[in-house]
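In: One predicted model, sequence on top.
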Amino acid sequence: MSVIDLRSDTVTRPSPAMRRAIADAEVGDDVLDGDPTVRQLEQRVAELVGMEDALFFPSGTQANQTGVSLCAERGTELVIEANAHLVHYELAGVAMIAGVQIRPVVTPDGVLTAELAGGALRGTSPHLPRSGAIAVENTHNAAGGKVMRPEVMAAIAALARESGLRLHLDGARLWNAAAALTTAPATLTRGATTVMVSLSKGLGCPVGSCLAFARELRPRAWEMRKRLGGGMRQSGILAAAGLYALEHNLPRIAEDHANARRLADLLADSPTVRPSAPETNIVMLDLLREADTADRVIPRLAERGVLVVPFAARRLRAVTHLDVSRADVERAAGVIREVLR
């Protein structure tokens, strides 16, 4: 029995064609004097997200922390949605690395709006920390892959501009947001100072993210990456996977969204589990019976070849990706119904 791994879209394996691209990559020393394949990837990402330049990082967390450091002064506050990845899943890096305090904003659906963000900005006071920057997340992981629409982003960008603040976009799954809206990624980044995109979520790469920005920020971004240990030598072998993915895997992301909807539809009438209505490739599964807790249900699903992760005491998360087919999600739905009947 094959395992259906719905824990994350980071669990994908490089395809044979991606492995060939990796093996054939032209490389240099990216720390010493540059790697040509890395530079090609950076230029392509910058073009796709509508920015002047980009820098390749080994992880999205490192790219996010660099973005926050470029946007906010140490000792100031970062206004951000309360359940954002930067708040919960980067080990207090905003405080430890960037020296910035989180100013969390509670929202009903994971989408930070200009009105809510504006309400969190501090007035001038000798007793209160200054607002240093705003950060947004698109799509929003903890909100089940919720998409921030371009008009919402535009209003937040206008608020940042009027307030004299920089704006960081955590776009780990920006590719999914663009696919869901059938628009170019660049339409979702307008007004951002820094934009992080992941290559290992949704695109099927083994590792890597990019941070995009205005050209004059590249020296500071490079310095920060070096300080965090992110300088990589012959990293063209990793960048080649990213270039392959942008050409071959990016156009198919909508298939993952269709599979997520199929999973949710097949569970919609279950009396024991309530699926979220996915906008992208994440389905939250709420367990409705008191006895069905995540720590009890997950091992039973795993025994039957379906892997998911806990997201609360009675909430599971399932993520579709290029290694999960329509037949896989149909089988997974059947297993979930059987285990929870």
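Out: Cool, the structure landed. Residues are numbered from 1 along each chain as shown.

In: C-alpha from now on. contacts and neighbour counts both.
Out: Fine.

In: So the residue located most distally from the centre of the chain versus E338, what's the distance?
Out: Computed with CA atoms, centre = their mean, the residue of the chain farthest from its C-alpha average is P126, at 36.3 Å. Computed with CA to CA, to the nearest Å, the distance linking P126 and E338 is 61 Å.

In: for E223, same thing?
Out: With distances taken as CA to CA, E223 is found 53 Å from E338.

In: The residue nearest to R220 when sequence neighbours are not counted and D265: what is the separation?
Out: Excluding the flanking residues, the one nearest R220 by CA to CA, 6 or more residues apart in numbering is L70, at 7.5 Å. L70 sits 43 Å away from D265, taking CA to CA as the criterion.

In: Which one of these two is surrounded by more residues?
Out: More neighbours surround L70 than the other of L70 and D265, with 22 against 17 (other CA atoms under 10 Å).

In: I'd say that one and W222 touch.
Out: No. With contacts defined as CA atoms under 8 Å, L70 does not count as touching W222, sitting 10.9 Å away.

In: can you pull the contacts of the closest residue in space to I282 that isn't next to it in sequence?
Out: In space, and not counting its chain neighbours, I282 is closest to V319: 4.6 Å by CA to CA, 6+ apart. By CA atoms under 8 Å, 6 or more residues apart in numbering, V319 lies in contact with 6-9, 260, 281-283.

In: From those, pick the one nearest T182.
Out: Distance to T182, by CA to CA, is smallest for N281 among the contacts of V319, at 14.5 Å.

In: Verify the contact between the closest one and D256 for me.
Out: Yes. At 5.6 Å, N281 counts as touching D256 under the criterion of CA under 8 Å.

In: Now for the two: what residues contact both?
Out: Residues within reach of N281 and of D256 at once, by CA under 8 Å, 6+ apart, are 320-321.

In: Next up, a structure to set beside the first:
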Amino acid sequence: MEEFIDLRSDTVTQPSQEMREAMYKAVVGDDIMGEDSTVRELEIMSADILGKEAALFVTSGTMGNQIAVMTLTNRGEEVIVGNTSHIYNLEVGALAALCQVQARPMEVPNGVYDIKKMEGLIQEKGIQNAKTSLICIENTNNLNAGYVVPLDNLNNVCNLAKRNNILVHLDGARVFNAQVASKTPVKEIVKNADTVMFALTKGLAAPFGAILAGNKDIIAKARWMKQRMGGGYRQAGFLAAPGIVALNTMLPQIEIDHKHALILGKGLAKINGLKVEISKIHTNIISGSIEDLPTTIDCFIGKLMQKGIKVKRISEVSFRMVTHYGVGESHLYEVIRAIEDIVDSL
């Protein structure tokens, strides 16, 4: 198999040997009946890490987000979302198709929510209005940037919601990246959100799953919603086992990923004609622009592929790179040299 340096996402990682062994040796039971002890261990462990009463193991971040919305809203209500958020852009229209709610998007420049603008979007129930019942926030913010949302900004959103009897769901797919970058305990980051989801498959490098957490009543209802969606598991402990390993072993890797992102970003920023804003690299995501280069994004990405490097196209002139467990420091310099060669040849 041809080897690539794959920077498209931190979801492309291979499970560690310890994860593979944990999968093989996992104690399993019928999860729908509450008898899979490995799943229970992961859920209890996750709730404790987040400072929440209970947690639910789900297939993916998308499933976790949509179950949260189904649990916290009623059909026909309105949900405020960031216009660059995953839940709004990359979940196949599930807010409308599955949750049957109306999305009200707002801009979140550089990962900061404008509280006054958000307040202006809140709608009371009226004869012609869809009542605002939920605010969905995201930390890290913007799937193509990975901005860390300031803690006071998160708390201001939650305070606004509380004043208006609105619930808050936090899409924390990369919330541990936010913890590492901000040096703020994850319990503090998620404290005021009614529900929070995090992915096991991104920086934590597990091969499967996500966690949704909240209070006991919310998670009990969420478990029922998961079953309605066909998400009930039988002997799922072998899927949960690598998640336990990830939470126990992979947090130090996230700090390495952030250091690697800065090395890569600083190296790319020195290449004439290539635009990379170092100040916008908060975590493990680097965005670059070729708008000043005499090439197209598809041609540029194609040339990288020929050199064994995969990146993600995010617009007509820009691309994304994400550092992760599968990318070593030597790979970073190889990527920088490859892009230097491509730019020099234009």
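Out: All right, it came through fine. Here the structure is a predicted model, which is why all the values come from computation and not from measurement.

In: Superpose the two chains and report the TM-score.
Out: Comparison of the two superposed chains (TM-score structural alignment, normalised by the length of structure 1) gives a TM-score of 0.97, and 341 aligned residues with a CA RMSD of 1.4 Å.

In: distance from the helix of greatest length in structure 2 to structure 1 after superposition?
Out: Secondary structure of structure 2 per DSSP state H: the longest helix is helix 251-269. With mean CA distance after the TM-score superposition for structure 1, helix 251-269 of structure 2 departs from structure 1 by a mean of 0.8 Å once superposed.

In: that older thread, could you check the distance from the residue nearest to R220 of structure 1 over to H85 of structure 1?
Out: Taken as CA to CA, the span from L70 of structure 1 to H85 of structure 1 is 18 Å.

In: And for E52 of structure 1?
Out: For E52 of structure 1, the distance to H85 of structure 1 - CA to CA - is 25 Å.

In: wait, what's in contact with the most centrally placed residue in structure 1?
Out: The centre of structure 1 sits closest to A172, judged by CA atoms, centre = their mean, with a distance of 2.3 Å. If a contact means CA under 8 Å, 6+ apart, then A172 of structure 1 has 60, 137-139, 196-199, 201, 209 as its contacts.

In: again, but for R40 of structure 2
Out: R40 of structure 2 is in contact with G34, counting by CA under 8 Å, 6+ apart.

In: any idea which element the closest residue in space to A23 of structure 1 that isn't next to it in sequence lies in?
Out: Nearest non-adjacent residue to A23 of structure 1, counting by CA to CA, 6+ apart: I237, 6.8 Å away. I237 of structure 1 is located in helix 236-248, with elements delineated by DSSP states H and E.

In: Summarise which helices and strands that helix is packed against.
Out: Helix 236-248 of structure 1 sits against helix 16-23, helix 36-49, with contacts defined as 3 or more CA pairs under 8 Å, 6 or more residues apart in numbering; DSSP states H and E.

In: which one of those has the most crowded surroundings?
Out: With neighbours defined as mean count of other CA atoms under 10 Å, those peak in mean count at helix 36-49, which reaches a mean of 21.

In: so where is it in structure 2?
Out: Aligning helix 36-49 of structure 1 against structure 2 (TM-score structural alignment) gives residues 37-50.

In: from the middle of its chain, how far away would the matching stretch be?
Out: Centre-to-centre, stretch 37-50 of structure 2 and its host chain are 19 Å apart (CA atoms, centre = their mean, to the nearest Å).

In: once aligned to structure 1, how far is that stretch on average?
Out: Averaged out, stretch 37-50 of structure 2 is 0.7 Å away (mean CA distance after the TM-score superposition for structure 1).

In: Tell me how far the residue nearest to the centre of structure 1 lies from T183 of structure 1.
Out: Applying CA to CA to A172 of structure 1 and T183 of structure 1 gives a distance of 17 Å.

In: do the same with L316 of structure 1
Out: According to CA to CA, L316 of structure 1 stands 30 Å off from T183 of structure 1.

In: ditto for C71 of structure 1
Out: From C71 of structure 1 to T183 of structure 1 the distance is 26 Å (CA to CA).

In: swap in L243 of structure 1?
Out: When L243 of structure 1 is compared with T183 of structure 1 (using CA to CA), they lie 20 Å apart.

In: Would you mind telling me which of the two has the busier surroundings?
Out: The neighbour count for L243 of structure 1 versus T183, taken as other CA under 10 Å, is higher for L243 (24 against 13).

In: the helices in structure 1, which residues?
Out: 16-23, 36-49, 60-71, 85-88, 93-96, 114-120, 150-163, 174-180, 218-227, 236-248, 253-267, 294-303, 326-339.

In: how about JSON lines for the ones you listed, with distance to R274 of structure 1 added?
Out: Formatted as JSON lines, the helices of structure 1 follow (distance: least, CA to CA, whole Å):
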{"stretch": "helix 16-23", "distance to R274 of structure 1": "37"}
{"stretch": "helix 36-49", "distance to R274 of structure 1": "35"}
{"stretch": "helix 60-71", "distance to R274 of structure 1": "31"}
{"stretch": "helix 85-88", "distance to R274 of structure 1": "24"}
{"stretch": "helix 93-96", "distance to R274 of structure 1": "34"}
{"stretch": "helix 114-120", "distance to R274 of structure 1": "29"}
{"stretch": "helix 150-163", "distance to R274 of structure 1": "28"}
{"stretch": "helix 174-180", "distance to R274 of structure 1": "22"}
{"stretch": "helix 218-227", "distance to R274 of structure 1": "42"}
{"stretch": "helix 236-248", "distance to R274 of structure 1": "33"}
{"stretch": "helix 253-267", "distance to R274 of structure 1": "7"}
{"stretch": "helix 294-303", "distance to R274 of structure 1": "14"}
{"stretch": "helix 326-339", "distance to R274 of structure 1": "11"}
